[in-house]
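Undergrad: Make a model of this:
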Amino acid sequence: GADQVFVYDKPELARFAIEPYTNVFEDHILKNKPSSILVGATTVGRQLAPRVAARMHTGLTADCTILKMDENTDLNQIRPAFGGNIMAHIKTPNHRPQMATVRYKIMNAPERKEEADGEVVVCEVAPERLESHVEVLDIVKKPKEESIENADVLVVAGRGVKSEQDLAMLEELADMLHGQLACTRPLVEAGLMPAKKQIGLSGRTVRPKLIITCGVSGAVQFTAGMDHSDQIVAINTDPQAPIFQTANYCVVGDLYDVIPPLMEKIRAQKGA
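TA: You can find the predicted model right below:
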């Protein structure tokens, strides 16, 4: 559905290098003068966007969760701030381009079109702008691993989960549902789970078909990373827990009163 796709197709750009990528980005901005630029908050995007913003003497809002465009082309950039206690509303009225990074799965993907109707614009850039002062000596491939961002089902352990025995039970539930176990920040800080399994502003943004939170209070930092999930089931002993404001299904109760009977029902259904 894009109207135009601008392509810089050069051998020097085959792999990410900060200097030539920044130069190419700057070249595109100077030639086309866009009003607003959105960059994915990926490992590459988080390096590239600040450098381009500094080069263009403009502002950059990181990790936006809501974006709205005014009629005068001012971009309303909204993101949690001060540990998620407030939603910061940011504008860049006096400089262009306006720049923001956006996290993975924060927004709905557009419907796929079967017929291509956009225009591909092949761009040229001066050869000296593709030079880099960094020489890559070697590239070591990481072994493939399952990421919680791509899981259809997630079981999340929160602060209410106190022991490895609790985690083992939740992991078994996740396996039964062909999903993955994830967690909130306190479990990472306690050394019970790795950081790559953490959901939230300081972790990963997820959008599964089903997410079951266990002992999760529901702080803004956490819910900002999962509130676009299709179905949210929350289990917590505190009936006033903020997570219940986000959840589709709310269960007030202890994990050991709720999870084992649930697992028994799943086993019975699978047996049938």
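
Undergrad: CA only for contacts and neighbour counts going forward, please
TA: Fine.

Undergrad: Okay, helices next: where are they in the stretch 101-250 of the chain?
TA: In the stretch 101-250 of the chain, the segments counted as helices under DSSP state H, counting those that start in this stretch are 164-176, 185-189, 220-223.

Undergrad: List just the one of the ones you listed that sits closest to Ala41.
TA: Distance to Ala41, taken as CA to CA, is lowest for helix 220-223 among the helices of the stretch 101-250 of the chain, at 16.5 Å.

Undergrad: For that closest one, buried residues please.
TA: The neighbour-count criterion (16 or more other CA atoms under 10 Å) identifies 220-223 as the buried residues of helix 220-223.

Undergrad: circling back to that earlier point, want to throw the helices of the stretch 101-250 of the chain into TSV with distance to Leu210?
TA: As requested, the helices of the stretch 101-250 of the chain are exported to TSV (distance: least, CA to CA, whole Å):
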stretch	distance to Leu210
helix 164-176	11
helix 185-189	20
helix 220-223	14
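
Undergrad: Another sequence for comparison is provided below:
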Amino acid sequence: MAKVLLLAEHDGKTLNTATARALRCAAELGDVALALFGGNTEAVADEAASLNGVSRVLRIDRPENGEPVAAVIAPQLAELAAGYDVLLAPSSTYGKDVLPRAAALLGVPQISDIMEIVDSRTFRRPIYAGNVITTVRVPESCKVVGTVRIASFAAVDRSHAPAPVESIALQASLPSHTTWIGLEASGGDRPDLQSATRVVAGGRGLGSKESFDMIFQLADKLGAAVGASRAAVDAGYVPNDMQVGQTGKIIAPDLYIAVGISGAIQHMTGIKDAGVIVAINRDGEAPIFEAADIGLVGDLFQILPELDRALEG
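TA: Here you go, the predicted structure:
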């Protein structure tokens, strides 16, 4: 059985759901050790140890790991991965930042966005905005390194028998050319976009940054995360960390409400694994209605207030 190392994503208090999704993929390949990098990962280690499929949790605690700086984490991850056959990470912003660096330090190629396992060295991943699925095989001489397309895997459950937790000291030299400056969070108390079960997204049809506030209001009533189309981001309605689609975030919520989004193929790539898709658009010929489970054709400026009133009632 292969030895698999999975890079965990967390905020120092709780694990990101992306880790539990990536773990389902990792567990299909072999015995999984979960790597926690942080300043003090004691709190999150207990949660990590309770996930089904984890054989052990490795804590790599040091002050330099207190913030998620890829240039700092990557050399340590590469050193740790030397004793494993497979190195994986969620295909999140964090995973996509760290893993290519670690792969380069290990001198091996990386597979991006693994969506299906064929065998221990053969995987399927999407290309061309998800319109083509390609099969990739890793040579026997190479370690398997890849990011997991978290929208393609369901999160694992909790285990009744927690895995052992170990503290690991690594000797990797850390770079001095990259330092942590600060964090500016734009999401407030809303759920993380990539792991949320409900998402409300707005497009260019809203017409202005001020009108986009209607999306935030609806999302807050539903306890949902907020997303946006590329057109809305390019128009300056919201920052680009809210963008959903090929060049944004790939998500798989149970409920996705698209407001004023036409449904360009690049956007649809980001939501193809969503559960129920609700589309609100005044153009009945908009492409998004082809994928929608529920479609409302009409003026969003009339429909959204009606939804608000219904939710309040």
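
Undergrad: Of the helices of the stretch 101-250 of the first structure, which is nearest Thr58 of the first structure?
TA: In terms of CA to CA, the element of those nearest to Thr58 of the first structure is helix 220-223, at 27.1 Å.

Undergrad: Give the helix, strand or coil label for the residue nearest to Leu174 of the second structure when sequence neighbours are not counted.
TA: Leaving aside its sequence neighbours, Leu174 of the second structure sits nearest to Val72 (CA to CA, 6 or more residues apart in numbering; 5.8 Å). At Val72 of the second structure, secondary structure determined by DSSP: H, G, I helix; E, B strand; the rest coil is helix.

Undergrad: Tell me how many other residues surround Val72 of the second structure.
TA: The number of residues packed near Val72 of the second structure is 22, by other CA atoms under 10 Å.

Undergrad: Distance check, it against Ala232 of the second structure.
TA: Relative to Ala232 of the second structure, Val72 of the second structure is positioned 34 Å away (criterion: CA to CA, to the nearest Å).

Undergrad: repeat for Ser176 of the second structure
TA: From Ser176 of the second structure across to Ala232 of the second structure, the span is 38 Å (CA to CA).

Undergrad: Looking at the two, which one has more neighbours?
TA: Between Ser176 of the second structure and Ala232, counted using other CA under 10 Å, the more crowded position is Ala232 (27 against 8).

Undergrad: What lines up with the more buried one in the first structure?
TA: For Ala232 of the second structure, the aligned position in the first structure is Leu187, judged by TM-score structural alignment.

Undergrad: close enough to count as contact, Ala225 of the second structure and Leu193?
TA: Yes: using CA atoms under 8 Å, Ala225 of the second structure makes contact with Leu193 at a distance of 5.3 Å.

Undergrad: so what sits against both of these two?
TA: Taking CA atoms under 8 Å, 6 or more residues apart in numbering as the contact rule, the neighbours common to Ala225 of the second structure and Leu193 are Val199.

Undergrad: These two: who's more crowded?
TA: Comparing Ala225 of the second structure with Leu193 by neighbour count (other CA under 10 Å), the higher total belongs to Ala225, at 27 against 24.

Undergrad: got the contact list for that one?
TA: 190-193, 196, 198-200, 219.

Undergrad: Quick one: buried ones out of those residues?
TA: For the contacts of Ala225 of the second structure, a neighbour count by 16+ other CA under 10 Å gives the buried set as 191-193, 196, 198-200, 219.

Undergrad: thinking again about what came up before, looking at the contacts of Ala225 of the second structure, which are in strands?
TA: The strands in this structure, assigned by DSSP state E, contain 198-200 from the contacts of Ala225 of the second structure.

Undergrad: Kindly indicate which of the buried ones among the contacts of Ala225 of the second structure lies nearest Trp180 of the second structure.
TA: Closest approach to Trp180 of the second structure among those (CA to CA): Asp192, at 21.9 Å.

Undergrad: still on that earlier bit, quick one: the match of Ala232 of the second structure and Tyr8 of the first structure, what's the gap?
TA: Leu187 of the first structure sits 44 Å away from Tyr8 of the first structure when distances are taken as CA to CA.

Undergrad: need the longest helix for the first structure.
TA: Under DSSP state H, the helix in the first structure containing the largest number of residues is helix 255-271.

Undergrad: Mind listing what's buried along that helix?
TA: Taking 16+ other CA under 10 Å as the neighbour-count basis, helix 255-271 of the first structure is seen to contain the buried residues 255, 259, 263.

Undergrad: buried set for stretch 105-121 of the first structure?
TA: If you call a residue buried by 16+ other CA under 10 Å, then stretch 105-121 of the first structure has these buried ones: 105-106.

Undergrad: measure that stretch end to end?
TA: Its start and end residues considered, stretch 105-121 of the first structure measures 27 Å (CA to CA).

Undergrad: And for stretch 197-209 of the second structure?
TA: Across its full length, stretch 197-209 of the second structure reaches 25 Å between end residues, using CA to CA.

Undergrad: Then stretch 11-27 of the first structure?
TA: Counting by CA to CA, you get 17 Å between the two ends of stretch 11-27 of the first structure.

Undergrad: Now tell me what touches it from outside.
TA: Looking at what lies outside stretch 11-27 of the first structure - CA under 8 Å, 6+ apart - the contacts are 8, 44, 47-48, 51-52, 55-56, 125, 129-134.

Undergrad: so which of the residues you listed comes closest to Ile106 of the first structure?
TA: Nearest to Ile106 of the first structure out of these is Val44 (CA to CA; 17.6 Å).

Undergrad: Just put the contacts of Ala225 of the second structure in TSV and tack on distance to Gly53 of the second structure.
TA: Putting the contacts of Ala225 of the second structure into TSV (distance: CA to CA, whole Å) gives the following:
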residue	distance to Gly53 of the second structure
Arg190	29
Pro191	25
Asp192	24
Leu193	25
Ala196	22
Arg198	26
Val199	28
Val200	32
Ala219	33
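
Undergrad: Determine the three-state secondary structure at Leu58 of the second structure.
TA: The three-state label given to Leu58 of the second structure by three-state DSSP is strand.

Undergrad: ok, back up a step: can you tell me which of the helices of the stretch 101-250 of the first structure is packed in deepest?
TA: Among those, the stretch with the highest mean neighbour count (mean count of other CA atoms under 10 Å) is helix 220-223, at a mean of 22.

Undergrad: average offset between it and the second structure?
TA: Helix 220-223 of the first structure differs from its equivalent in the second structure by a mean of 2.8 Å after superposition (mean CA distance after the TM-score superposition for the first structure).

Undergrad: how far does that helix sit from the chain's center?
TA: On the basis of CA atoms, centre = their mean, to the nearest Å, helix 220-223 of the first structure is displaced by 12 Å from the centre of the chain it belongs to.
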